[in-house]
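A.B. asks: next come a sequence and a model predicted from it.
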Amino acid sequence: MDRHPRDRRPRKERLLSDHATETFVAHRNLLFTVAYEMLGSAADAEDVLQETWLRWVKVDQADVRDERAYLVRITTRLALNRLRTMKRRKEAYVGPWLPEPLLTTPDVAEDVELAESVSMALMLVLETLAPTERAVFVLREVFDVGYDEIADAVGKTPAAVRQIAHRARRHVDARRPRETVSARETRAVLDSFRRALEGRDLQGLLDVLAPDVVVVGDGGGIKQAALRPVSGAGKVVRFILGGLGKTTERITVDPTTVNGNPGFVVRLDGELDGVMAVRFDDGRISGLYYVRNPAKLTRLAAETPLTLR
């Protein structure tokens, strides 16, 4: 018996299928980035990509003029539908909800625009937008998609999209992080923070934290985390050292790149405890976003490629 039977489809059909596959693969990182920025969840973004693929292979390729735009439109519509259903899930979430952290490739950190758009700080701001506002903001401000294309993707008129984009931009700008700092510029601060955390050094932590620093923890009701953000250097240090004081396990803090920005992988006695993203303002740490929920720590074996193009 022939273990590898030949594909008996007509040659034209095979070529169209191959072309559809090659096109999808070529744009896959872009489509994942679009879905992730809209959803804040890599798992949900992967589900959206699977649905996008299933719809894409059924499309008559001869009718598609701009393949990239067509794929982005499918992804946006599916992500928007999922974003609306995720709202109910987030409302029932225990404690603060943080985006799923991604270990990202060096080129993401080097692209300032991309690194800012996927940073934990900005992704949290996007959480305050309504689903359609978020979709419009992401497509227009991050991916520079035209108003007509966005209108097709979200089911609005171009005029309505312009108004939504203006409103969303104003909302985000009022809450946008003031400064984006490269990992190179902040290496000394990161090293000092790492040593202070591993050494449980109160003064060392105070030296690198901004007076108005905020810690947001996400345990998802599975791992212990503060049920609301902790603000102010003194309170943050007491909170951190108080938590560490409850364990005798050795803490190790390994620098990495989280969502295109500086961060750490934290382990207790060699076991993964969580991923921490760091935000800087004026040379000090102004935000710590600590994800402990195990369901959000499944993509740490490899870096995730993201792109705006």
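C.D. replies: Yes, it's here. Residues are numbered from 1 along each chain as shown.
A.B. asks: make it CA atoms for all contacts and neighbour counts henceforth
C.D. replies: Noted.
A.B. asks: mind listing what the residue lying closest to residue 96 once chain neighbours are set aside touches?
C.D. replies: Among residues not flanking residue 96 along the chain, residue 218 sits closest, at 5.6 Å (CA to CA, 6 or more residues apart in numbering). Listed by CA atoms under 8 Å, 6 or more residues apart in numbering, the contact set of residue 218 reads 95, 96, 97, 98, 225, 226, 289, 290, 291, 292, 293.
A.B. asks: and here's the other structure:
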Amino acid sequence: MAQTEHVDEHPADLATGAFVAHRNLLFTVAYEMLGSAADAEDVLQEVWLRWARVDLAQVRDQRAYLVRITTRQALNRLRALRRRKESYVGSWLPEPMLTAPDVALDVELAESVSMALMLVLETLSPTERAVFVLREAFGVGYDEIAAAVDKTPAAVRQIAHRARRHVDARRPREAVSPGEARAALESLRRALEDGDVPGLLAVLAPDVVLVSDGGGVKRAVPRPVVGADKVVRMVLSGLGRLESAFTGEAVVVNGNPALVVRFDGEVDGVMAIRVEDARIAGLYYVRNPEKLTRVGAETPLARR
């Protein structure tokens, strides 16, 4: 009987296997730090180029090493993005992504990629954001974070405490169930399709905030609009200027209920919501065409 010769797996295959195994996690880390799927993909390209040159025999924990590279590359990109956002036309919103329904079942993941929380993260410094994301969303240890951001573990603990306090003061007051959020979204969809003013006022919180992002390409309000009466007038007057038929498709975007808005069947934008006390307290409408490339197919996300 012929003996089967044992052949060791090629190092390049091992590197590829490890990268693919952790890719969804690495993408999610980069996206939460950047708020841009396109930039997160660019970061992963840089991560792969660096990972492919690593001597795997010297790597004790491949996942931790990959997260470290991703964090460093995302931090570099985040600093460049902040300069770009200074010249952005109008309000800036994160890039929405169609996600699988099971993302909504992971409460921590769904909150960490929600439009509402990611807008709060925009108020942090790049290092604070990296530390907060790694610690709060992914449970990374202080020593590992310190290696990723080039700080001491003691400094990272202080940064984490400061960032958590900052975010807690600005994040949504309460978490609502996916069912409550879907019910509020359905009421909003029906009221918009019917042009129902009382229905809109019933589902919107009195101090609701509307933020829209056209990127200077599509019409959008230049700054947030506050108050149910103002928001209803703004939205319905916008719909009234269009002769096209409005439809809203309920989907899961960034792990939370949202609408893909179409006029005459053509995608116009994505409307995400923040719900408090069973009413919509935040409306986030992304119309910038460059940010609508991820609503045709689900983007896989992962925390581990």
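C.D. replies: Looks like it came in fine. Model, not experiment: these values are computed from the prediction.
A.B. asks: top of the contacts of residue 218 of the first structure by neighbour count?
C.D. replies: Neighbour tally across the contacts of residue 218 of the first structure (other CA atoms under 10 Å): the maximum, 28 neighbours, falls on residue 291.
A.B. asks: quick one: map it onto the second structure.
C.D. replies: Using TM-score structural alignment, the equivalent of residue 291 of the first structure in the second structure is residue 286.
A.B. asks: skipping adjacent residues, who's closest to residue 140 of the first structure in space?
C.D. replies: Using CA to CA, 6+ apart, the closest residue to residue 140 of the first structure is residue 146 (6.8 Å).
A.B. asks: so stretch 80-96 of the first structure matches what in the second structure?
C.D. replies: The aligned range for stretch 80-96 of the first structure is 75-91, by TM-score structural alignment.
A.B. asks: oh, I was asking about stretch 172-185 of the first structure
C.D. replies: Aligned using TM-score structural alignment, stretch 172-185 of the first structure spans residues 167-180 in the second structure.
A.B. asks: identify the residues contacting that stretch?
C.D. replies: Stretch 167-180 of the second structure has contacts (CA under 8 Å, 6+ apart) with 104, 105, 116, 117, 120, 121, 256, 257, 274, 275, 276, 278.
A.B. asks: please pick the buried ones from those residues.
C.D. replies: By neighbour count, with 16 or more other CA atoms under 10 Å, the contacts of stretch 167-180 of the second structure hold 104, 116, 117, 120, 121, 256, 257, 274, 275, 276, 278 as buried.
A.B. asks: ends of the match of stretch 172-185 of the first structure, how far apart?
C.D. replies: 24 Å (CA to CA, to the nearest Å).
A.B. asks: picking that back up, and the residue nearest to residue 96 of the first structure? What does it align with in the second structure?
C.D. replies: So residue 218 of the first structure corresponds to residue 213, using TM-score structural alignment.
A.B. asks: mind listing the helices for the second structure?
C.D. replies: Using DSSP state H, the helices of the second structure run over 11-34, 37-51, 62-85, 101-105, 107-112, 115-121, 126-132, 142-149, 153-168, 178-194, 197-203, 228-240.
A.B. asks: for residue 167 of the second structure, give its distance to residue 280 of the second structure.
C.D. replies: Where residue 280 of the second structure is concerned, residue 167 of the second structure sits at a distance of 20 Å (CA to CA).
A.B. asks: the two: who's more crowded?
C.D. replies: residue 280 (26 against 17).
A.B. asks: tell me, how many residues neighbour residue 183 of the second structure?
C.D. replies: 15.
A.B. asks: ignore what I typed, I meant residue 103 of the second structure.
C.D. replies: Quick note: residue 103 of the second structure (other CA under 10 Å) scores 21 neighbours.
A.B. asks: contacting residues around it?
C.D. replies: Taking CA under 8 Å, 6+ apart, we find residue 103 of the second structure in contact with 109, 110, 255, 301.
A.B. asks: what residue of the first structure matches up with the second one?
C.D. replies: Under the alignment defined by TM-score structural alignment, residue 110 of the second structure is paired with residue 115 of the first structure.
A.B. asks: which residues touch that match?
C.D. replies: Residue 115 of the first structure sits next to 108, 109, 259, 260, 261 when contact means CA under 8 Å, 6+ apart.
A.B. asks: the fourth one contacts residue 109, doesn't it?
C.D. replies: Which is residue 260 of the first structure. Yes: with contacts defined as CA atoms under 8 Å, residue 260 of the first structure counts as touching residue 109 at a distance of 4.3 Å.
A.B. asks: nearest residue to the spatially most central residue of the second structure other than its sequence neighbours?
C.D. replies: Among the residues of the second structure, the one closest to the centroid is residue 113, at 3.9 Å (CA atoms, centre = their mean). Spatial nearest neighbour of residue 113 of the second structure, excluding adjacent residues (CA to CA, 6+ apart): residue 254 at 5.5 Å.
A.B. asks: need the contact list for the aligned residue in the first structure for the one you found.
C.D. replies: Aligned counterpart of residue 254 of the second structure in the first structure: residue 259 (TM-score structural alignment). Neighbour list for residue 259 of the first structure: 101, 102, 103, 104, 108, 115, 118, 119, 120, 277 [criterion: CA under 8 Å, 6+ apart].
A.B. asks: how close does residue 259 of the first structure sit to residue 64 of the first structure?
C.D. replies: In terms of CA to CA, residue 259 of the first structure sits 33 Å off from residue 64 of the first structure.
A.B. asks: ok, residue 307 of the first structure next?
C.D. replies: When residue 307 of the first structure is compared with residue 64 of the first structure (using CA to CA), they lie 23 Å apart.
A.B. asks: between the two, which is the more surrounded one?
C.D. replies: residue 307 (18 against 12).
A.B. asks: what lines up against the more buried one once you look at the second structure?
C.D. replies: Aligned partner of residue 307 of the first structure by TM-score structural alignment: residue 302.
A.B. asks: quick check: the gap between the closest residue to its match other than its chain neighbours and residue 148 of the second structure.
C.D. replies: The shortest distance from residue 302 of the second structure to any non-neighbouring residue, by CA to CA, 6+ apart, is to residue 25 (4.7 Å). Per CA to CA, residue 25 of the second structure is found 16 Å from residue 148 of the second structure.
A.B. asks: hang on, residue 230 of the first structure packs against residue 215?
C.D. replies: Yes: taking CA under 8 Å as the definition, residue 230 of the first structure is a contact partner of residue 215 at 5.2 Å.
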